[in-house]
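J.: I'd like to go over a predicted model; first the sequence, then the structure.
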Amino acid sequence: MNEEQMRAALEAVAISSDSALTLGQVRAIKSIRARAIEVVLPFACASQHDDLRDRMCTAADMDLNIDISTKIDAHLVQAGLTVAPNVKNVIAVASGKGGVGKSTTAVNIALALAHEGARVGLLDADIYGPSVPLLLQLEGKPELNADEKMVPPARYGVQASSIGFLIDSDSPMAWRGPMVSQALQQLFGQTAWDNLDYLIIDMPPGTGDIQLTLSQKIPVTGAVIVTTPQDLALLDARKGLKMFEKTNIPVLGVVENMALHTCSNCGHEEAIFGAGGAAKMSTDFDVPLLGQLPLAMDIRVQADRGQPTVAANPNSVHAQHYRSIARKIGAALAVLPKDLSHKFKVTAG
C-alpha cells in the first residue's frame, strides 16, 4: 500500500464510535511519513483515541505510529456579531418548557466535554431560577481580577458563572424583562473566561426575553434542544427549535431526556412519558437526535448532591450517554464554517 492508498484508507475512518464524521471530512490527517501518522482532531474525544488508533491500523492493514492531538477552532456566529474574546464556541442548551431536566443535562454535557479534553465554561442564564451553584456545589461570590471582571470559579474542570453567586439563594428575582436581559449580557461579558473551547449556556425554558437577548446580543455558535418524549414537552420544544432557526443559529441536535425508566426492583423497562417523539421531531426538522437519556434515580440524586453523573462516576453507563452526546455536539460543530476574522488584520495605511 503506497502513501496515496494509505491516505485514502485512513481518511475513510470514522473519528469516534458514535459519529459518522470521518478523518477525511475534516482533513484531520496532517502528515504521513512511512508508518508515522500525525492526526489533529477538530473536537474533543480523548476517550476515543485508542479505539481510533486501532481502527486506523486495521484500515491500513499494518501497525502504525499514530500521534493524535486536538485543535478546536472558533466557528461563525450570527450576522452582526463577532466571536467573544477567550470563548471559541458558545452552545445554548434550551428547552421549550420547564421540568424536562435541561439544567442537569447542560451541566453533564459541560462536564463530559471537559472529560473528553476540552476547556469548558458553563453560564447559568436562568436568571429567575439559577441552579448551577447547587449542581456544581459552588458557594460564595467570585473574585474580581485587575480589569474588574469576575473570575469564574471552577469545579470538576469547568469554569462557571451564575447570578446565583451574587444573590441570596432564598431571594426572589422580581425583575422585569430589560433587567434580566442586561443581567445576561453582563454575566457573559463581565466574566473573565479563561481560553474556552466551549461555553455551555444553560438557558431558561421558553422563548422570552432571555432567548431574544441571546439571539441578538450574544455570539452563539449553535443550540441544543432538550425535551422529554411527552407530547406537551415536544410541542414547546418545536417552538424553541424554530426560534433558533429564525435567528440563524444552527441547531446541533435534540436530546431526549427521561426516555425510558427501568424498575429498580424487577428490571422492567417502561416509556413513562411516551416514545418516539424526539426521533420524529429530529426527522421533521432534519436535525440529529443526539441521544436518549433514561429516567434514573441516581442521575437525580447525584445532581442534588452537587456531584452530577459525569463527575460522580465518569465511566458509568449513564455518564457514557452524556459523553456520547458531548462528542456528537463537538462533531456537529466541527463541520460548521470557521471564524476566520483573526486571519484578517486591518492596519492603517
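T.: Arrived safely. Numbering: from 1, shown residues only.
J.: only C-alpha atoms for contact and neighbour calcs from this point on.
T.: Will do.
J.: Start from the N-terminal end of the stretch 101-250 of the chain and give the strands.
T.: Remark: strands assigned in the stretch 101-250 of the chain by DSSP state E, counting those that start in this stretch are 120-124, 154-155, 158-162, 196-202, 222-227.
J.: Make CSV out of the ones you listed and add mean neighbour count and distance to Q320.
T.: Written out in CSV, the entries for the strands of the stretch 101-250 of the chain read as follows (neighbours: other Cα atoms under 10 Å; distance: least, Cα to Cα, whole Å):
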stretch, mean neighbour count, distance to Q320
strand 120-124, 27, 18
strand 154-155, 14, 20
strand 158-162, 25, 18
strand 196-202, 25, 19
strand 222-227, 27, 17
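J.: structure B:
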Amino acid sequence: MEETGLRGNLAGVKHILLVLSGKGGVGKSTVSTELALALWHTGKKVGILDVDLCGPSIPRMLKAQGKAVHQCDSGWVPVFVDQDKGISLMSIGFLLEKPDDAVVWRGPKKNALIKQFISDVAWGELDFLIVDTPPGTSDEHISTVESLRPYKPLGAVLVTTPQVVSVGDVRRELTFCKKMGLRVIGIVENMSGFVCPHCSECTNIFSKGGGEELAKHAGVPFLGYVPLDPHLTQSLEEGKDFIQEFPKSSAFPALAYIAQQIMDSTAPQGS
C-alpha cells in the first residue's frame, strides 16, 4: 500500500534533485532556494522538500514562516510561496508550534518523518523537486535516497566552498553517491568570491577553483561558481522578498547558467 501512495504523490514529478554537501555552512539551503528560483524563472514548476530537520531555514528565506500545511485526500498540501503557485515548499518548519522549537529526535523518528514527507505530500505536477538535505552522509540521507530511488529519475547536486577542508568533505560525499548508486549531476562551488556592493568587483576572499578541480579529478561535471552577494544576504536579513530580489543579484546569472546545465543534463535524449 505504501508503494502505491508514494507512486501516486510523485507521479506528476518529472525530476528529483538532491542537494548534498559533506559539511554544514556551505550555503546548501541558499543554493537549493536560488536553484529553485532560477528554474522557476525559466518557466518550470518547482517544489522544494526541506529535509534538513534540525535547521529548516528555507521557509524564512521565502517568507513562508507561519503558513499552515493543509490536509487533502492524498496527504499534505505543500505551501505555495508565489501567487502563480509555481513554487511549492514542504518543511518541518511548518509543523513546529514555535519557529524556535528544536527538533530533538533520535534517528528512527527522523527517518520516519522523511519517509512521510516523501509519501504523503501531494506535489501535483512538477518539473523539478529539489530536496534540501542535512550536511553529511548520515542515516537520514540513506533514508531519503532509498525512499526516492524507486520512483523517479534521481540526481545529486553537490555544494562546496572553495577551501580545501570543504572540498575534502565533498569528496566523501562523492563516495557516498557512488556507494548509493546515485547519479551526480555536478558540483557547485558556492561563496566563490565576494561581490563589492559599491563597485561590483569580485574578490576571492577564500581560494578559488577547489570545486572545479575536484570535479575534474572525480570525472563529474562542474556546474559553476556562485559568488557571495551582500545585496542578497541583506534582503534575507531585512526580511525583504527574496523572490523579487534574486534576479537583481550578481549571483543570478551564475545560478541561471547552472540551472540551464541541469535542464540540459536531465532533458530526454534526442530532444
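T.: Received the coordinates, thanks. Source: prediction; values computed, not measured.
J.: of the strands of the stretch 101-250 of structure 1, which approaches R7 of structure 1 most closely?
T.: Among the strands of the stretch 101-250 of structure 1, strand 196-202 comes nearest to R7 of structure 1, with 28.6 Å by Cα to Cα.
J.: which residue numbers in structure 2 go with that closest one?
T.: Mapped onto structure 2 using TM-score structural alignment, strand 196-202 of structure 1 covers residues 126-132.
J.: got a list of contacts for the matching stretch?
T.: Under the criterion Cα atoms under 8 Å, 6 or more residues apart in numbering, residues 12-20, 28-29, 32, 36, 44-52 lie in contact with stretch 126-132 of structure 2.
J.: thinking again about what came up before, could I get the strands of the stretch 101-250 of structure 1 as JSON lines with distance to C57 of structure 1?
T.: Below are the strands of the stretch 101-250 of structure 1 laid out as JSON lines (distance: least, Cα to Cα, whole Å):
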{"stretch": "strand 120-124", "distance to C57 of structure 1": "31"}
{"stretch": "strand 154-155", "distance to C57 of structure 1": "37"}
{"stretch": "strand 158-162", "distance to C57 of structure 1": "34"}
{"stretch": "strand 196-202", "distance to C57 of structure 1": "29"}
{"stretch": "strand 222-227", "distance to C57 of structure 1": "34"}
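J.: Out of the ones you listed, the one nearest N65 of structure 1 is which?
T.: Counting by Cα to Cα, N65 of structure 1 lies closest to strand 196-202 out of the strands of the stretch 101-250 of structure 1; the figure is 27.6 Å.
J.: Tell me how many other residues crowd the counterpart of F94 of structure 2 in structure 1.
T.: Structural alignment places F94 of structure 2 opposite F165 in structure 1 (criterion: TM-score structural alignment). Neighbour count for F165 of structure 1, taken as other Cα atoms under 10 Å: 19.
J.: ok, now which ones touch F165 of structure 1?
T.: P133, E139, G140, K141, P142.
J.: Identify the residue of structure 2 aligned to the first one.
T.: If you follow P133 of structure 1 across to structure 2 using TM-score structural alignment, you land on P59.
J.: quick one on the thing from earlier: distance check, the match of F94 of structure 2 against T70 of structure 1.
T.: Noted for F165 of structure 1: a distance of 33 Å to T70 of structure 1, by Cα to Cα, to the nearest Å.
J.: try K102 of structure 1
T.: The gap separating K102 of structure 1 from T70 of structure 1 is 28 Å, by Cα to Cα.
J.: ok, now I218 of structure 1?
T.: According to Cα to Cα, I218 of structure 1 stands 26 Å off from T70 of structure 1.
J.: ok, the two, which is more surrounded?
T.: When I218 of structure 1 and T70 are compared on other Cα under 10 Å, the one with more neighbours turns out to be I218, at 21 against 16.
J.: can I assume that one is in contact with Q186?
T.: No: using Cα atoms under 8 Å, I218 of structure 1 makes no contact with Q186, being 10.6 Å away.
J.: So which residues of the stretch 151-300 of structure 1 form helices?
T.: Remark: helices assigned in the stretch 151-300 of structure 1 by DSSP state H, counting those that start in this stretch are 177-189, 209-217, 231-246, 277-285, 297-304.
J.: what's the first one packed up against?
T.: Helix 177-189 of structure 1 makes packing contacts with helix 209-217 when contacts are defined by 3 or more Cα pairs under 8 Å, 6 or more residues apart in numbering; DSSP states H and E.
J.: Let me know the angle separating the helix it packs on from helix 231-246.
T.: What separates the directions of helix 209-217 of structure 1 and helix 231-246 is an angle of 20 degrees, with axes from the mean of the first three to the mean of the last three Cα atoms, to 10 degrees.
J.: Superposed on structure 2, what's the mean shift for helix 209-217 of structure 1?
T.: Taken over the aligned residues, the distance from helix 209-217 of structure 1 to structure 2 averages 1.3 Å (mean Cα distance after the TM-score superposition for structure 1).
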